[in-house]
Each structure stands twice: as C-alpha cells, then as structure tokens.
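S.K.: Please find the sequence and the predicted model below.
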Amino acid sequence: MKLVIQRVTRASVEVDDEIVGEIGRGLMVLVGFGLNDTTKEVDYLSKKLVKLRIFPDENGRMNRSVKDIGGKLLLVPQFTLYGRTKKNRPSFHKALNPDDATQLFDYFVRKCGEDIEVETGEFGAYMKVDLLNDGPVTILLEKDFSEDD
C-alpha cells in the first residue's frame, strides 16, 4: 500500500465537471494498493496517517497531526502509484485488481473516518484534482507486510 500525502490549504476532486470531494486545511492523499495488500496494511497506514505530525506548532516545528489542527482528509484512489516504468510505457501489473482495490479503499476511508472527517475522490473515475500545497510538504508512506518476513 502506498500513500502520497500532501499538506494542503485546500483541495478538491472533480468528476464530470462536478466536485465530489473538497476540504480546506488538511491532507490530500493519493492512495494505491499493490497485489499483496490486505486490511492489515490499511489498519497500519490509517492510524499512521491520522497521527503523522507534519503541521507546525507555535514554534514552527512539524509537531501537530491533521487531527490536532482540526483538519480533514481528502483521499483519492490512485492505481498509477504502482506503475512500473522500466520501459517507456508504464506497466501496472503490480497494482491490485479494481474489485479488491475498491473494497480496500472503502475500508481505508471507514478506518480514517473513525478519527477524522474524510472526503474522497471516486474510484475508477477520471478525476481532476485541484490543491494548494502548503509548504510544500509531501510525504510518501508505504507498507507491505508480505515483505516483512
């Protein structure tokens, strides 16, 4: 499972000229699932995401989480995070199939939503993502428990 996290002042996702998800201050997160991903990776990364301290405290140090600042999450499914670029045309054979990825994405949204308000993009749709990156701060989080053996 891979997350590309961007600290934002605002972000939105549009599908067919309609905004389907929108937040103010918070995190816009691209979410991708690989072939070995299960709810175990989702459970781990959903907790990590909500607790990740990348917002400034009163001294300007990254010491506050999105939950601490009363921010929101905009979660955007993004299978292309598993694109392999060994050749000039990306290959997506390491990405989880759409049916299983949809289920894991929905589960991820529910898990994150236990702690914080969540908006989403639309799985499988052509989306336009608009954001104002704050910092800029961009963090990559990955977890594959099958590789931990």
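M.R.: Nice, thanks for sending it over. Residues are numbered from 1 along each chain as shown.

S.K.: Please count neighbours and contacts with C-alpha atoms only from this point.
M.R.: OK.

S.K.: Tell me the gap between stretch 63-74 and the middle of its chain.
M.R.: 14 Å (CA atoms, centre = their mean, to the nearest Å).

S.K.: now do the same end-to-end measure for it.
M.R.: 21 Å (CA to CA, to the nearest Å).

S.K.: ok, residues contacting stretch 84-91?
M.R.: 83, 92, 94 (CA atoms under 8 Å, 6 or more residues apart in numbering).

S.K.: again, but for stretch 13-31
M.R.: For stretch 13-31, contacts defined as CA under 8 Å, 6+ apart pick out 1-12, 66, 71-79, 81, 105, 119-122, 125-131.

S.K.: okay, pairing it with this:
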Amino acid sequence: MSEKESPVARTVLQQCLRASLMVKPAEEGSEAEYVQIDRGMVIYICFFKGATDEILPKMGHESSSGKIVSILDLPGSLLIVPQATLGGKAKGKAMQYHNNINKEDGLRLYEAFVALCEKELEAKENVVIKHGTYGNRQVLKLDTNGPYTHMMEF
C-alpha cells in the first residue's frame, strides 16, 4: 500500500496467555456461550470500503524484529474477533464509521478470513482456532502476554 492509498482493512494483533470471548449472550433459560483459547494470539479485524477477497491472504501476518512472519509460524492458538470500531474516525466528541464496509460484504469477508485461517492451520498440532460472531456485541476477557500489540493496515 502506497502512502496515498487508503487502507481497505485493519488488524490489531495481540499475544495472549488466555482469551475468552462471549459469542452469544445469556437468554431466558440458557447461559451465555463463550469460545476460549489458551496461549496464542487474538486478531481483531475490520474491513473498509473497497476490500475484496484478494486482501485476505496478506492479513494473517505480523512484524517480528522487522521481519514479516505468518501466523502459521507463531506458536499457540488463534482467536479472531470482528472489530468494526477499528474503522472509526473521531469527529468532534463522537466517532464515525463511514469508511467501514457494508455489513453483508463485511460478514462475507470475515467468514472467508476465518475459513482461510482454519484451512491454513488445520495441519498444525495443538492449535485451536476460535472466532467471534460478526455483527454482535461481544464480551472479551483477555490475559495478555506482555504489551505485545501490533496494528497492521492493508
């Protein structure tokens, strides 16, 4: 992406010792449902207008000591969290999300990204892949592994 191009996606990558994400709130007669991983990485993901399937393979990478590495090379499990608020821009005292992708295309890209990660990591032993629910409010509990957080734009 050149300096003049606007990003079409943003991710925040954060190492964790443990993470738990509510994917379905409690209802009358049923408890809330959670997905959980132990040591690994949480990937928060947001798509902007103009995002296409072509961007997906590039999104599962992070910088490590100045070198880009794939999530395939990292130890641990993966929790993928849809995070539309990563697309916010401050305007006065409020946040606006005008550059975010529409919900239908965002859901399709999110599901495709999750499927790509599952396919790429299925052969790795002791790797768990969990993901949140696109478009729903979610509650996250996270034990970080140091202040190790990276933002990437694509």
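M.R.: That came in fine, so what should we check first? Since the model is a prediction, treat every value here as computed from it, not as a measurement.

S.K.: picking up where we left off before, okay, and which of the contacts of stretch 13-31 of the first structure map to strands?
M.R.: 2-12, 72-77, 119-120, 128-131 (DSSP state E).

S.K.: returning to what we had before: please type out the PyMOL selection for whichever of the contacts of stretch 84-91 of the first structure turn out to be buried.
M.R.: Buried residues among the contacts of stretch 84-91 of the first structure (16 or more other CA atoms under 10 Å), as a PyMOL selection:
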select buried, resi 92+94
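
S.K.: Just put the contacts of stretch 84-91 of the first structure in TSV and tack on distance to residue 109 of the first structure and secondary structure.
M.R.: Converted to TSV, the contacts of stretch 84-91 of the first structure look like this (distance: CA to CA, whole Å; DSSP: H, G, I helix; E, B strand; the rest coil):
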residue	distance to residue 109 of the first structure	secondary structure
83	23	coil
92	23	coil
94	22	coil
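
S.K.: Now do residue 76 of the first structure against residue 118 of the first structure, distance only.
M.R.: On the measure of CA to CA, residue 76 of the first structure and residue 118 of the first structure end up 11 Å apart.

S.K.: For the second structure, which segments count as helices?
M.R.: With DSSP state H as the criterion, the second structure has helices at 103-121.

S.K.: Nearest residue to the most centrally placed residue in it in space, please, no chain neighbours.
M.R.: With distances taken as CA atoms, centre = their mean, residue 44 lies nearest the centre of the second structure, 2.7 Å away. Spatial nearest neighbour of residue 44 of the second structure, chain neighbours left out: residue 81 (4.7 Å); criterion: CA to CA, 6 or more residues apart in numbering.

S.K.: Contact partners for that neighbour?
M.R.: Shown in contact with residue 81 of the second structure (CA under 8 Å, 6+ apart): 42, 43, 44, 45, 131, 132, 133.

S.K.: That one -> the first structure?
M.R.: Mapped onto the first structure by TM-score structural alignment, residue 81 of the second structure lines up with residue 76.

S.K.: what does residue 115 of the second structure give?
M.R.: Using TM-score structural alignment, residue 115 of the second structure sits opposite residue 110 in the first structure.

S.K.: Fine by me, we can end here.
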